[in-house]
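A.B. asks: make a model of this:
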Amino acid sequence: MVAAAEKAVHCTVVGDGFVGKSSLVQKFVRGQFNPEYVATLKDEYTARVSTNGDVYRLHVTDIAGEHEDMSSLPTPEIFIVCFSLVDRDSLDSVENFWMPKIRSVGKYIPIVLVGTQSDMRNATENGHISAEQGRKIAKSLGTEYYLECSAKTDMKIREVFEKTVHARIRHCKKKVNIIKRMFSR
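C.D. replies: I've put the predicted structure just below:
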């Protein structure tokens, strides 16, 4: 029996600096957590994700957290947009900078919203974002999924990337169904 060819999904991870984007990606790809901050310009990673019996080659581009022009980057098939659950400004930046920037690159590109650094969240701390607040914002932004994770404790790291692949698959199926309906008229 011959194994089916791997399918590829290309995603880009964005969000402000210091929110844990690179830690999230490196924990998933390498299984390691580095507590030191290392500035990222543009790093490329590849990993395999199995879902529903299929294997996908996930190509991940981790870009700098600076508010820079993304038009020079290849358009990804999906975005992972990160903010820190302990930094309200990073969530405000998602709403006011990252989402408009992404929508200017590709209006219908699916997005997974990820709250990082959940291990540092304190429910009584002013400025920390609750799960309820995160879900509410994700819904208002029209993202495919909302997840919270911690690279330090390895909480839901794999799930972030599995949901990213699921969102891409679901998006492709929606496009195919729309095309079928258009041609069946």
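A.B. asks: please make it C-alpha for all contacts and neighbour counts, starting now.
C.D. replies: OK.
A.B. asks: my read: Lys42 touches Gly65, true?
C.D. replies: No. Counting by C-alpha atoms under 8 Å, Gly65 is not a contact partner of Lys42; they are 9.8 Å apart.
A.B. asks: who's more crowded, the two?
C.D. replies: Neighbour tally, Lys42 and Gly65, criterion other C-alpha atoms under 10 Å: the higher count belongs to Gly65, 21 against 12.
A.B. asks: any idea which element the more buried one lies in?
C.D. replies: Element membership for Gly65, per DSSP states H and E: none, as it lies in no helix or strand.
A.B. asks: please give me the structure for this one as well, since I'd like to look at both together:
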Amino acid sequence: MLKRGGLNGVKVIVIGDGNVGKSSLLRRFVTGTFSNQYNRTVGVEYMEKSVCLRQRSTTVNLFLWDTAGQETVSSVKDIYYLDAAVAILVFSTDSSESFARIEMWKRCVERVCGSIPMVLCQTKFDLARQAAVVAEEVEKLAVKLQLPLFRVSTKDGFNVTQLFEYVAAMCVSEAPGGECGPSGKLKSEADGNGSTGAGNAGKSSKSGGAGKKSSKKSKKKKCSVM
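C.D. replies: Below is the predicted model:
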């Protein structure tokens, strides 16, 4: 989606409640550092980093905007969201409230940006044993919203680079002539590859009726989890 943010880069907004680790996520990706100290973002924090997509022989410059989760004035949010190419919707493993508000944040983005590609991101996955959110409920929401789900740990660096490489690939795929699926997923994933529950999607029963039932069942479980 190089049409947004200019030919030299794309604007990516990182959205979610306060204290879910949005700033830590960006710092880990851009600088490779992590701090346990929480500093509330006031207004917006901006970072930039280039991502090399070797399989596509291209480099994507990501302009990363971390907006304050406490913003309440819609006009302020509108300014921050304007011209975004992709949105990362963030909630925390240790906060059920941040998870419950994901759909609200998604509506806020859509009101300003329309149907841009989005990714669901669960931070602080290193706290999975003390989770305040149920894994099955998270995957159900990803299916409902038709969004790929990334579980990351900025403390350990787990899955952080993969998240932003995926976002960069989404941007390229959304450019004219790209191969992005209708929900913002890459075509391979929209077809079922790399999706939870996709193992049976390509299998068919000898009985035509049973095959249809199996197909419907697999569609209900489909969720791209990384």
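A.B. asks: TM-score them against each other, please.
C.D. replies: The TM-score (TM-score structural alignment, normalised by the length of the first structure) is 0.82; 165 aligned residues with a C-alpha RMSD of 1.8 Å.
A.B. asks: skipping its backbone neighbours, what lies nearest the residue nearest in space to the middle of the second structure in space?
C.D. replies: Geometric centre of the second structure, nearest residue: Val119, 1.8 Å, by C-alpha atoms, centre = their mean. Nearest residue to Val119 of the second structure, sequence neighbours excluded (C-alpha to C-alpha, 6 or more residues apart in numbering): Ile88, at 4.9 Å.
A.B. asks: what lines up with that neighbour in the first structure?
C.D. replies: Ile88 of the second structure maps onto Ile80 in the first structure, with residues paired by TM-score structural alignment.
A.B. asks: its match and Asn122 of the first structure, how far apart?
C.D. replies: Note on Ile80 of the first structure: its distance to Asn122 of the first structure, by C-alpha to C-alpha, to the nearest Å, is 24 Å.
A.B. asks: more neighbours: which of these two?
C.D. replies: Remark: of Ile80 of the first structure and Asn122, Ile80 carries more neighbours, 24 against 14, as counted by other C-alpha under 10 Å.
A.B. asks: who's in contact with that one?
C.D. replies: Listed by C-alpha atoms under 8 Å, 6 or more residues apart in numbering, the contact set of Ile80 of the first structure reads Cys11, Thr12, Val13, Val14, Ile111, Val112, Leu113, Val114, Thr164.
A.B. asks: what subset of these is buried?
C.D. replies: The neighbour count (16 or more other C-alpha atoms under 10 Å) marks Cys11, Thr12, Val13, Val14, Ile111, Val112, Leu113, Val114, Thr164 as buried among those.
A.B. asks: quick check, the third one in contact with Thr61.
C.D. replies: Going back to what we said before, that points to Val13 of the first structure. Yes. Here Val13 of the first structure reaches Thr61: they are 6.1 Å apart, a contact under C-alpha under 8 Å.
A.B. asks: ok, and the closest non-adjacent residue to Ser93 of the first structure?
C.D. replies: Asp16 (7.3 Å).
A.B. asks: tell me the SS of that neighbour?
C.D. replies: coil (DSSP: H, G, I helix; E, B strand; the rest coil).
A.B. asks: from Arg170 of the first structure, how far off is it?
C.D. replies: Distance, Asp16 of the first structure to Arg170 of the first structure, using C-alpha to C-alpha: 27 Å.
A.B. asks: of those two, which one has the most company?
C.D. replies: It is Asp16, of Asp16 of the first structure and Arg170, that has more neighbours when counted by other C-alpha under 10 Å, with 23 against 14.
A.B. asks: for the first structure, which helix is longest?
C.D. replies: Secondary structure of the first structure per DSSP state H: the longest helix is helix 157-183.
A.B. asks: how about the helices in the second structure?
C.D. replies: Under DSSP H, the second structure gives helices at 22-31, 74-81, 96-100, 102-113, 135-145, 160-173, 187-190, 208-221.
A.B. asks: I'd assumed Pro110 was in contact with His171 of the first structure.
C.D. replies: Yes. Counting by C-alpha under 8 Å, His171 of the first structure does reach Pro110; the two are 6.9 Å apart.
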